[in-house]
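>>> predicted model, plus sequence, below.
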Amino acid sequence: MDDQNSPERIMREMDWNLLRTFVVLAQARSVTDAATRLRLTQPSVSTALKRLENRVGKKLIDRSPGHFQLTDAGQVLYREAVDIQGSILRLSTLMRNMTDEVTGHVRLSLASHVICPLFNQVLAEFHAENPRATLSIDVFTSALAVETVTARSASFAICLVHQRNSKLEYKRLFREYFGLFCGPPHPLFRRKNLTRADLAGHSAVSFGTDRLQDALKPVTLMRAQAELGDKIIATSSHLEEVRRLIIAGLGVGPLPLHVAARDVRDGQLWQLPPYDQTAPIDVHVVWNPRAVLNRAEKWLLDRLLQRIEETPMDQRTYR
């Protein structure tokens, strides 16, 4: 007779719907929120959690009023369930790719406002050589973009990288440099011969990842050296919205130099010091080597990696 927690029994009796409910629970961080996302009642979600805990023989979530936390066993199961979910999500695409003429669908996860001529060139080649292939691009924070690759719900991601996951592969696509800017309503706009000291005391706007322990650490240091560190009054995870806040005059903010160049020419932005110590930030291609790629995904990823290898780094550096 099988032991209650034997791998064979768990494999035979595991219900994917229970795992799906658990993934949503872990991401929602409350039964109420999970029930809303799943369009179920709270008792149904609680019952599903109890059934899953009985199946695996472990407590998965510590719950009490005001407290909701995955146990160690819950953390392990969540990682594996996300991986399983990614495989299931990809089944329909893989089957379609085997049974009809569609070359395949590619789903990309990008950080906001990725400006990279090399990437644009590869997209043009992809469409020209695979006209029946389809493509969708979702814009996320860099952290969420990486999560979609881990879960295998995205073909690959182009984003900033802070902490590397040993299960994923990374390749630097390009390097961009961030400077500080202000908009027309700001008192420093169009002022010349400014020094870093002129920025002291002014309020700032920035990205949510503008922290010493995150991907935009060089930007954080640059801002701190201008004594803007404790005066962030507005943030966004999207570059377009940080740009909006700067142009509206809410404060001094960081932007990639090559992205801001047109707005500077058009009189919408004004670059501020430091001019010669701008912050370098690397943008990476991130993919999951465990994912089974369809023909279109493999073509696009392989061609992008090939172009990166063929193109010297100085031609992939935008100042």
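That came through, no problem.
>>> from here on, contacts and neighbour counts on C-alpha atoms
Will do.
>>> residue contacts, A279?
Y177, F178, G179, P218, V219, M222 (C-alpha atoms under 8 Å, 6 or more residues apart in numbering).
>>> could you dump these to TSV with distance to V259 and secondary structure?
As requested, those are arranged in TSV below (distance: C-alpha to C-alpha, whole Å; DSSP: H, G, I helix; E, B strand; the rest coil):
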residue	distance to V259	secondary structure
Y177	10	strand
F178	9	strand
G179	10	strand
P218	18	helix
V219	15	helix
M222	18	helix
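>>> what is the nearest of these to S206?
Among these, V219 lies closest to S206 (C-alpha to C-alpha), at 9.3 Å.
>>> how close does the closest one get to P256?
10 Å (C-alpha to C-alpha, to the nearest Å).
>>> neighbour count winner among those two?
Relative neighbour count places V219 above the other of V219 and P256, with 27 against 23, counting by other C-alpha atoms under 10 Å.
>>> quick check: that one touching D210?
Yes: look at V219 against D210 with C-alpha atoms under 8 Å: they come within range, at 6.6 Å.
>>> now a PyMOL select for only the buried ones of the contacts of A279.
The PyMOL selection below is limited to those of the contacts of A279 classed as buried (16 or more other C-alpha atoms under 10 Å):
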select buried, resi 177+178+179+218+219+222
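>>> between the contacts of A279, which sits nearest L94?
Y177 (39.2 Å).
>>> excluding sequence neighbours, find me the nearest residue to that closest one.
P280 (4.5 Å; C-alpha to C-alpha, 6 or more residues apart in numbering).
>>> okay, now the one to match up with it:
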Amino acid sequence: MSQHQILADRLDWNLLRAFIAIVEERSITRAADRLHLTQPAVSLALKRLEQCLQRRLVIRGAGAFEVTAAGEAVYREAIKISAGLALLNASLEEAEEDLSGHVHLMLVSRVPSPDLDDILAQFHARHPRVSFELEVSTSAEIHHALLHRRAGIGICLMSAPVLGLQRRVFSRQSYAFYCGRSHPLFGQNNLPVDALRDEPIISFTSEQLNDSLAPIAQFRRTHALRGKTIGISGTLDEVIRMVRCGLGIACLPEHAASMEVQAGQLFQLPPYEGVAQMESYLCWPEQGTLSASEEAFLTHARAHLRRQQARA
């Protein structure tokens, strides 16, 4: 019997599932917590997988953790298998004449609503049997979920292309600095940017030079805004809450801050032309792992965006 046949007959998917967790958590203990298993059970799963494949997959010891070249190759293939299994259930649900099934859409908070509202309403009118889950998360978590097939489609920020994902511009957003009513700068006009230099900052978790809100981090570095980071959140609503409560200043999307400004809760700070223009993207895995309902929704959303772009 060939090695290929042996693997096909004997390889247990649960061993690969444990290995994915080990690689992503870079720890047997954290992988066990994630899988709700005991540490010895996860260690045994790794040992059995290495015996089955006759390869060393992970090197551990003295605080070190290294995935071997063979381990990297197994991890890549295991992710593909995981995506295929996730698709299997969706495909079974949709094996009927009328389109049904489920669309798991992950999105950042406060996505500008007109386009998304129209896309959802029109798609539901055409395919009323398709159900939806809309999950709000950070851009980094959305990228990770799409790559690992824990969601089919996302709407998120992306400062640079992500290997393994395709994207199309969904909307453009302007970002500017704001403070709350109790802040000393509230109501002061014609301020220079230097007035913000030592002000406490409230930031998004993705406000890093190598993350989706990199333009904001770059602006802060360029203009030497050295105030202490007094609050941080991955959720727009919680960043706005901290600004409204007077903890510090934050760079917010103007469409999300506009109602708070009109209500007198927030006040725009310099630079008055804004800090950056950033694009949110409709994203999906480039590997063909979408279910029929997800494919239909993605096709509908992209067609809607093309029509909107043609009218602009």
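Sure thing, it's come through. Because the structure is predicted, anything quoted here is derived from the model rather than measured.
>>> TM value for the aligned chains?
Comparison of the two superposed chains (TM-score structural alignment, normalised by the length of the second structure) gives a TM-score of 0.92, and 312 aligned residues with a C-alpha RMSD of 2.1 Å.
>>> if we can go back for a sec, overlap in contacts of V219 and P256 of the first structure?
In contact with both V219 of the first structure and P256: F178, using C-alpha under 8 Å, 6+ apart.
>>> circling back to that earlier point, out of the contacts of A279 of the first structure, flag the one nearest to D276 of the first structure.
Looking across these and measuring by C-alpha to C-alpha, the closest to D276 of the first structure is G179, at 9.4 Å.
>>> measure the aligned partner of the closest one in the second structure to E207 of the second structure for me?
Matched to the second structure by TM-score structural alignment, G179 of the first structure sits across from A176. Noted for A176 of the second structure: a distance of 14 Å to E207 of the second structure, by C-alpha to C-alpha.
>>> give me the contacts around stretch 111-118 of the second structure.
With C-alpha under 8 Å, 6+ apart, stretch 111-118 of the second structure has contacts from I155, S171, H255, L305.
>>> residues in the second structure aligned with stretch 44-61 of the first structure?
Counting by TM-score structural alignment, stretch 44-61 of the first structure corresponds to 41-58 in the second structure.
>>> for that stretch, which positions count as buried?
So, applying 16+ other C-alpha under 10 Å, buried residues of stretch 41-58 of the second structure: V42, S43, A45, L46, L49, E50, C52, R56, L57, V58.
>>> count the residues that sit near the counterpart of V193 of the second structure in the first structure.
Aligned by TM-score structural alignment, V193 of the second structure pairs with R196 of the first structure. Using other C-alpha under 10 Å, R196 of the first structure has 14 other residues around it.
>>> do the same with A111 of the first structure
Neighbour count for A111 of the first structure, taken as other C-alpha under 10 Å: 22.
>>> next, the contact list for the aligned partner of it in the second structure, please.
Taking TM-score structural alignment, the alignment pairs A111 of the first structure with V108 from the second structure. Counting by C-alpha under 8 Å, 6+ apart, V108 of the second structure makes contact with V136, S137, T138, S139, I155, C156, L157, T235.
>>> OK, contacts around the alignment partner in the first structure of the second one?
Okay, so that is S137 of the second structure. Matched by TM-score structural alignment, S137 of the second structure corresponds to F140 in the first structure. By C-alpha under 8 Å, 6+ apart, F140 of the first structure lies in contact with S109, L110, A111, S112.
>>> how about CSV for these, with distance to G249 of the first structure and secondary structure added?
Formatted as CSV, those follow (distance: C-alpha to C-alpha, whole Å; three-state DSSP):
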residue, distance to G249 of the first structure, secondary structure
S109, 31, strand
L110, 27, strand
A111, 24, coil
S112, 21, coil
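>>> let me have the residues you listed in a markdown table, adding distance to W270 of the first structure as columns.
Below are those laid out as a markdown table (distance: C-alpha to C-alpha, whole Å):
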| residue | distance to W270 of the first structure |
| --- | --- |
| S109 | 31 |
| L110 | 27 |
| A111 | 24 |
| S112 | 22 |
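>>> quick one: which of those has the most company?
Going by other C-alpha under 10 Å, S109 tops the contacts of F140 of the first structure with 27 neighbours.
>>> for it, what are its contacts?
137-140, 145-146, 148-149, 154-158.
>>> quick check, nearest of these to S206 of the first structure?
Distances from S206 of the first structure to those, taken by C-alpha to C-alpha, are shortest for F140, at 16.4 Å.
>>> any idea which element V102 of the first structure lies in?
Assessed by DSSP states H and E, V102 of the first structure sits outside every helix and strand.
>>> what is the neighbour count of it?
17.
>>> you'd agree it is up against R96?
Yes: taking contacts as C-alpha under 8 Å, V102 of the first structure lies within contact range of R96: 7.5 Å.
>>> tabulate the buried residues of stretch 41-58 of the second structure (a markdown table), appending distance to Q309 of the second structure and secondary structure.
Compiled in a markdown table, these are given as follows (distance: C-alpha to C-alpha, whole Å; three-state DSSP):
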| residue | distance to Q309 of the second structure | secondary structure |
| --- | --- | --- |
| V42 | 50 | helix |
| S43 | 53 | helix |
| A45 | 51 | helix |
| L46 | 50 | helix |
| L49 | 50 | helix |
| E50 | 52 | helix |
| C52 | 53 | helix |
| R56 | 52 | coil |
| L57 | 48 | coil |
| V58 | 49 | strand |
